[in-house]
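Colleague: pasting the sequence and the predicted coordinates here, then a few questions.
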Amino acid sequence: MLGRQQAPTVLLGTALVHVRDTIGSCQTVRALIDSASQISAITSACCNRLGLQPSRWTVPVTGLSGQKVPDVQGIVQLTIQPRDKPTPAIQVKPWVLSTITSDMPARQLPVQVRAKCSHLMLADPSFDEPAPVEMLIGADIFPQVWKNKCSSLGPGFPSVYSSVFGWVLIGPVQEHPDIGAQSMLVSLVSSMESIIERFWKAEEPEAAPPQFTEDGLCEELLNSDMRKDQAHQPSTYDG
């Protein structure tokens, strides 16, 4: 199983941001940062949690390959800001959609990725754990959240980019096999072989009975012939 190749994981940038609800309190929202999207968006579930009422909007929204995005519920106006400070406070008008994307990342990332960036203040401290995306930060406000710093974590690891929310990880992730899991499988195979060997030792006799061996059969035939000869010999008596 461990030898089977998996599709490469490409990490997209996520951030935990503060969004003000209808009473002015800040709530944490997990956002995907995507400069290729012309609009920003928010899920209807997150919109309800914030107590925001969407305004009706009839302009169609299209996605990848020109596919029409279904169930557009309107548009809202809100303010987002970093979790650790009140500025910058960025005004945004995201579209309200039933869903934005599936959980990201698609699967748990290798622990080596987290170890590589443990010294950084990350925009999403749980970037390596699959979790829902509640908001999409698109190109309409991308220039306000992005900075110009970038650093590579090394071959096989994503790069980190600076933003007003902290460092964001983006890029392909090479699979790093878990040595412990490999050792466990090898140990399991060894244990199975040992069990089978003990089973056959318990089922087989220590040695075959003499009558089933070649030497034993020859000896039995010889003894049988001798008994027959003795039976046919005449008896002699001394007179």
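Modeller: Cool, got the structure.
Colleague: switch to C-alpha atoms for all contacts and neighbour counts from now on
Modeller: Will do.
Colleague: contacting residues for residue 63?
Modeller: residue 69 (Cα atoms under 8 Å, 6 or more residues apart in numbering).
Colleague: what do you get if the cut-off is 10 Å, keeping everything else the same?
Modeller: For residue 63, the contact set (Cα atoms under 10 Å, 6 or more residues apart in numbering) comprises 37, 69, 70.
Colleague: adding neighbour count, write those residues out as JSON lines.
Modeller: Shown next, in JSON lines, are the contacts of residue 63 (neighbours: other Cα atoms under 10 Å):
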{"residue": "37", "neighbour count": "16"}
{"residue": "69", "neighbour count": "15"}
{"residue": "70", "neighbour count": "13"}
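Colleague: second structure for comparison follows:
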Amino acid sequence: MWLIAHQHLNVRFAQNHITLSCIIRNYQLPTNIKSAGSSRRTEHAAIPNDNVGSHSHLNMSSTEQIILATALVLVKDSSGSYQVGRALLDSCSQVNFITEEFSKKLSVSKHKHRLHVSSICSSLANVKYQTLTSIKSRHSNLELALNFGITNHIAYQPSSEINISSWKVPPNTPLADEQFFKSKRVDLLLGAESFFDILSVGQIKLYENLPVLQKTLLGWIVSGKCKGQPFASPAAKCLLSFEDTVSDQLEMMWNIEEVQPASKSWSPAHVACESLYRETVHQNAMVRLPFKDSLDCLGLTHNIALHHFCSVERRLSSNRALKQDYQEFMKQYRELGHMSRVETPKTNESHYYIPHHCVLKQSSTSSKLRVVFDASCPTTSQRSLNDILLVGPTIQSELYLLLLQFRLHRYALTADIVKMYRQILIDKPDR
């Protein structure tokens, strides 16, 4: 049995951002939120008029308003349970949206996804994050898994409360939103991706100057023009309100030009590993293995390692040159003192036999053969040595910062530390 020191290296990859353009319909916005196009003018390719759907309130009287279809749906959260959210149904939106407040309530994970949203008057807005979750109907078996762009605000519907005391809604029409007449915040916007999948056959026209009831798999939705209480300014209104202001754009420019190290956001495991390292490692001292679990959870490994060893032996027996290189590698390992022979193994104590095999890399200029020691091989308890070791945080600079540094100087040098991971001395109790 040979004792070998080993170490792991974490590599962080840069994430690509995908850009997508979409056209959405304009909706109302609370008076305290600025219109997306009011902060600045943005020049970009013209959008054909027949591709943009919009509602104009400019010619409407102060006692009329358009009711947009809303529905209460069940939305899956991070625990697999469902929470009720208020959705706005929009057949002219190419993207589904969810408010940041509601996504936090669901605790769903989000990922970076650049999305440029184009609306009427060539105004642009940007979505930086996207999330995936499922919605389910309260009145049928309908369930859809959808991607949602995360935005700060969607809309309030309707703009003011509507008096429906004189309306005669048929009793056999379960509404998708029982309080459609109350001005409430919208949590979700369901676009054309799912709009036509939820429609059903059935429509009821209440009376003149009253909206229409449309049957859907989410329940009966209410939509259309109606006469109601006077509401604030009848000017055209906009759905999304996250267009960056001039100051935001300037701040983004400064952030791009100024290179700063990323703030440490370590997990509890990273913190524990760092603390253990600071407490146990000193200059010219030996390193302790950062165990997070007891060694007693490791099962038997002798037969497993022996099986791997016999498999390697059979492979090497058919290739004499490969066998010689393998033996030379292990001989050098021993002569350099990177492993030592165990004369009297203490099998009654917790231990771990590490299987090993060879990897050939013909393009290598230094060593075409390397022996890999597999500390992730599970024991009879299905736990491996790597499973019970803490993984430290990534301490090297971001990859893009390293690339940028190559452009700051005329000359750049690269070097490789020979057998770097074998230069670490493991403390005797952990050998």
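Modeller: Done, it's in. Nothing here was measured: the structure is a model prediction, and the numbers come from that model.
Colleague: TM-score for this pair?
Modeller: Overlay of the two chains. TM-score (TM-score structural alignment, normalised by the length of the first structure): 0.66; 170 aligned residues with a Cα RMSD of 1.9 Å.
Colleague: now distance to residue 58 of the first structure and secondary structure too, for the contacts of residue 63 of the first structure, in CSV please.
Modeller: Output for the contacts of residue 63 of the first structure, formatted as CSV (distance: Cα to Cα, whole Å; DSSP: H, G, I helix; E, B strand; the rest coil):
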residue, distance to residue 58 of the first structure, secondary structure
37, 19, coil
69, 12, coil
70, 12, coil
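Colleague: can I get those in a markdown table with distance to residue 126 of the first structure?
Modeller: Shown next, in a markdown table, are the contacts of residue 63 of the first structure (distance: Cα to Cα, whole Å):
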| residue | distance to residue 126 of the first structure |
| --- | --- |
| 37 | 23 |
| 69 | 28 |
| 70 | 30 |
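Colleague: burial measure for residue 112 of the second structure, as a count.
Modeller: 15 (other Cα atoms under 10 Å).
Colleague: so what corresponds to it in the first structure?
Modeller: Applying TM-score structural alignment, one finds that residue 112 of the second structure aligns to residue 56 in the first structure.
Colleague: and that match, how far from residue 74 of the first structure?
Modeller: In this view, residue 56 of the first structure and residue 74 of the first structure are 5 Å apart by Cα to Cα, to the nearest Å.
Colleague: which residues are common contacts for the two?
Modeller: Contacts common to residue 56 of the first structure and residue 74, judged by Cα under 10 Å, 6+ apart, are residue 96.
Colleague: check contacts around the counterpart of residue 146 of the first structure in the second structure.
Modeller: In the second structure, residue 146 of the first structure lines up with residue 199, judged by TM-score structural alignment. Shown in contact with residue 199 of the second structure (Cα under 10 Å, 6+ apart): 214, 215, 216, 217, 218, 219, 220, 221.
Colleague: same thing but at 6 Å, please
Modeller: Contact analysis of residue 199 of the second structure by Cα atoms under 6 Å, 6 or more residues apart in numbering lists residue 216.
Colleague: is the residue nearest the centre of the first structure in a helix, a strand, or coil?
Modeller: The centre of the first structure sits closest to residue 107, judged by Cα atoms, centre = their mean, with a distance of 3.0 Å. Secondary structure, DSSP: H, G, I helix; E, B strand; the rest coil: residue 107 of the first structure is coil.
Colleague: same question for residue 200 of the first structure.
Modeller: Residue 200 of the first structure ends up helix, using three-state DSSP.
Colleague: what's the burial count for it?
Modeller: 10.
Colleague: please apply the same query to residue 187 of the first structure.
Modeller: 11.
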